[in-house]
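S.K.: With the sequence up front, the predicted model follows.
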Amino acid sequence: MARRSATALSAGSSSVQDYVKVIYSFTEWQERPITASQLASRLSVANSSVSEMVRKLMDLGLARHEPYSSVELTEDGLHLALAMVRRHRLLETFLVRELGYRWDEVHDEAELLEHTVSDTFIERLDQKLGYPSRDPHGDPIPTADGGITVPSALPLRELDDGHRGRITRISDANPELLRFLAAESIDLDAPVTVLERKPFGGPLVVKVGDTSDARTFDFGEELTTSLWIESDGVHAGCRLPEPSRR
């Protein structure tokens, strides 16, 4: 199968695994291609290093790239990316549930572990955890065959006044933001209502919680781009992502 061949092809190369995972993750919640310069920024490496690695990915049959255009995964690249995303998110879930890690601590730990554990370990870990569908930040966990459920959600900043929904994903890009949310007891599935947008680029006024315990916050740009809201009554189905084709 493609997933197995891609994994075997890239065994032992953590850099290859990291690159395909970042390319996929960049497009997971929003259908937007990633450029080489954006890839360099996400991985905190030089543009020259990205160019060299992208050429390697192309030689391995994991990516396609034309000069001055986006970097896209092939079918093998997509399957490898989903396998690595699955490892990472299951490990994050395990660290939080079983070892008492905070949700702002797990990303870097999972980054180290995902390259070292076996496929058997991951499958037994999935069983031990009860086959979770999402990680501690709300990101969906792919199934063993590459299926994935991505909620129909939008960043908080894109919602109109009066919009109601629930927090379905919280970006893990900033650990300090996660610590702030934890201190305020703002977590996944918390009800959210957009009250108003302050003028002249001001904060978004948001009510968090049910009627009995609702609190009002003024959220700035970083918070409103980090919180993803699923509207009440809207659900997404399971899908297997398809690589772009030319």
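M.R.: Good, I have the coordinates. Residues are numbered from 1 along each chain as shown.

S.K.: okay, CA-based contacts and neighbour counts for the rest of this
M.R.: Will do.

S.K.: hey, where'd the strands end up in the chain?
M.R.: 63-65, 71-73, 148-149, 153-155, 164-170, 191-197, 204-208, 215-219, 227-231, 238-239 (DSSP state E).

S.K.: For residue 120, find the nearest of these.
M.R.: Proximity to residue 120, assessed across the strands of the chain by Cα to Cα, is greatest for strand 148-149 (20.0 Å).

S.K.: End to end on stretch 210-224, go ahead and measure it.
M.R.: Terminal residues of stretch 210-224 are spaced 19 Å apart (Cα to Cα, to the nearest Å).

S.K.: Now find how far off-centre that stretch is within its chain.
M.R.: Counting by Cα atoms, centre = their mean, to the nearest Å, stretch 210-224 is centred 22 Å from the centre of its parent chain.

S.K.: Could you provide the strands of the chain in a markdown table, with additional columns for distance to residue 179 and mean neighbour count?
M.R.: Below are the strands of the chain laid out as a markdown table (distance: least, Cα to Cα, whole Å; neighbours: other Cα atoms under 10 Å):
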| stretch | distance to residue 179 | mean neighbour count |
| --- | --- | --- |
| strand 63-65 | 36 | 19 |
| strand 71-73 | 33 | 24 |
| strand 148-149 | 27 | 20 |
| strand 153-155 | 19 | 20 |
| strand 164-170 | 12 | 23 |
| strand 191-197 | 19 | 20 |
| strand 204-208 | 17 | 21 |
| strand 215-219 | 15 | 15 |
| strand 227-231 | 14 | 24 |
| strand 238-239 | 31 | 12 |
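
S.K.: this is the comparison structure:
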Amino acid sequence: MSVAAEDCIKVIYAAQEWDDVAVTASYLKARLGVGAPAISEMVRRLHDQGLVTHERYGPVALTESGTRLALRMLRRHRLVETYLVAQLGYGWDEVHDEAENLEHVVSDRLLERMSERLGHPVRDPHGDPIPAADGTVHRPEAVRLSTLSAGDAGYVARICDDEPELLRYFTAHEITLDQRIEVLRRRPYAGSSTLRVGTEPRSGELELTDVAAAALWVVRERS
């Protein structure tokens, strides 16, 4: 299977891993950066191989075989990201593109050695679950921070890695995995919130736009 086809399978799965996004040809075109004819041909081939289902003008969905392949690719990608951060000193804002290249060429033997060295991690540096070798996935019951109301609090479980600059912004403000965040005030018409980051009584306040807050997923704190 080509690298482009593997990437396409992975994108389809990721679109519905945390959200319920309808995967259309336009969506794939935007995510993969290729033209409409190439997307149509790729989807046709994946359909012929029994990896996706697709009706004319309808969304693209993975079959059971397609899902197994997607989980295999995500395991590779996320283990490589984790290894680069934990063992080679990469920043979490630097690893996505490196992993995109390495995931297609690393051998299964090397990948399992990496997993063993890391202690068989269950999530990557951004909080995305690392599928087990048997395809098992453990995803936390998390929601977008932007959906919380004033007075709600939770612990960061996942940080979307689409924008490295945003990851650097979060780092500068000590927003990392497992950090507690409390919503102090919501300004829906201004598109922003006032947050308290951390558990200390004197933890500082931070203004965050709804766009940035949508990149953070939290597990709600039980009252």
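M.R.: Happy to help now that I have it. Predicted model only: the values in this text are computed from it and were never measured.

S.K.: related to what we said a few turns ago, who wins for proximity to residue 85 of the first structure among the strands of the first structure?
M.R.: The nearest among the strands of the first structure, by Cα to Cα, is strand 148-149 at 10.5 Å.

S.K.: which one's the longest helix in the first structure?
M.R.: Longest helix of the first structure, by residue count under DSSP state H: helix 75-99.

S.K.: Could you tell me where that helix falls in the second structure?
M.R.: The alignment of helix 75-99 of the first structure onto the second structure (TM-score structural alignment) spans residues 64-88.

S.K.: Show me what counts as buried in the matching stretch.
M.R.: 66-85 (16 or more other Cα atoms under 10 Å).

S.K.: just stretch 45-53 of the second structure next, same as before
M.R.: 46-47, 51-53.

S.K.: tell me, it lands on which residues of the first structure?
M.R.: Stretch 45-53 of the second structure maps onto residues 56-64 of the first structure, going by TM-score structural alignment.

S.K.: What lies in contact with that stretch?
M.R.: Stretch 56-64 of the first structure is contacted by residues 6, 9, 16, 20, 54, 65, 71-78 when judged by Cα atoms under 8 Å, 6 or more residues apart in numbering.

S.K.: what residue of the first structure is the furthest out?
M.R.: residue 212 (31.9 Å; Cα atoms, centre = their mean).

S.K.: list the contacts for that residue?
M.R.: Residue 212 of the first structure neighbours (Cα under 8 Å, 6+ apart): none.

S.K.: for the strands of the first structure, which one sits closest to residue 32 of the first structure?
M.R.: Between the strands of the first structure, strand 71-73 lies closest to residue 32 of the first structure; by Cα to Cα that is 10.5 Å.

S.K.: With the second structure overlaid, how far apart is that closest one on average?
M.R.: When the second structure is superposed, strand 71-73 of the first structure averages 0.4 Å from its matched positions, counting by mean Cα distance after the TM-score superposition for the first structure.

S.K.: now for that strand, which elements pack on it?
M.R.: With contacts taken as 3 or more Cα pairs under 8 Å, 6 or more residues apart in numbering; DSSP states H and E, strand 71-73 of the first structure sits against helix 14-28, strand 63-65.

S.K.: mind checking which of those is nearest residue 47 of the first structure?
M.R.: Of these, nearest to residue 47 of the first structure by Cα to Cα is helix 14-28, at 13.3 Å.

S.K.: What residues does the aligned partner of residue 39 of the first structure in the second structure make contact with?
M.R.: Aligning on TM-score structural alignment places residue 39 of the first structure opposite residue 28 in the second structure. For residue 28 of the second structure, the contact set (Cα under 8 Å, 6+ apart) comprises 8, 11-12, 39.

S.K.: which one of those is nearest residue 180 of the second structure?
M.R.: Checking the contacts of residue 28 of the second structure against residue 180 of the second structure with Cα to Cα, the nearest one is residue 11 at 29.7 Å.

S.K.: can I assume that closest one is in contact with residue 33?
M.R.: No. Taking contacts as Cα atoms under 8 Å, residue 11 of the second structure lies outside contact range of residue 33: 11.8 Å.

S.K.: Who has more neighbours out of the two?
M.R.: Each of residue 11 of the second structure and residue 33 has its neighbours counted (other Cα atoms under 10 Å); residue 11 has more, 19 against 10.

S.K.: To which residue of the first structure is the more buried one aligned?
M.R.: Per TM-score structural alignment, residue 11 of the second structure is aligned with residue 22.

S.K.: got it, and residue 156 of the second structure?
M.R.: Using TM-score structural alignment, residue 156 of the second structure pairs with residue 167 in the first structure.

S.K.: related to what we said a few turns ago, closest to residue 208 of the second structure out of the buried residues of stretch 45-53 of the second structure?
M.R.: residue 52 (38.5 Å).

S.K.: Do I have it right that residue 217 of the first structure meets residue 209?
M.R.: No. Counting by Cα under 8 Å, residue 217 of the first structure does not reach residue 209; the two are 10.9 Å apart.

S.K.: Isn't the match of residue 156 of the second structure up against residue 193?
M.R.: No. The pair residue 167 of the first structure and residue 193 does not pass the contact test of Cα under 8 Å, sitting 10.3 Å apart.

S.K.: residues in contact with residue 124 of the second structure?
M.R.: 78-79, 81-82, 130.

S.K.: As TSV, the residues you listed with distance to residue 192 of the second structure would be great.
M.R.: Below are those laid out as TSV (distance: Cα to Cα, whole Å):
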residue	distance to residue 192 of the second structure
78	31
79	34
81	31
82	32
130	32
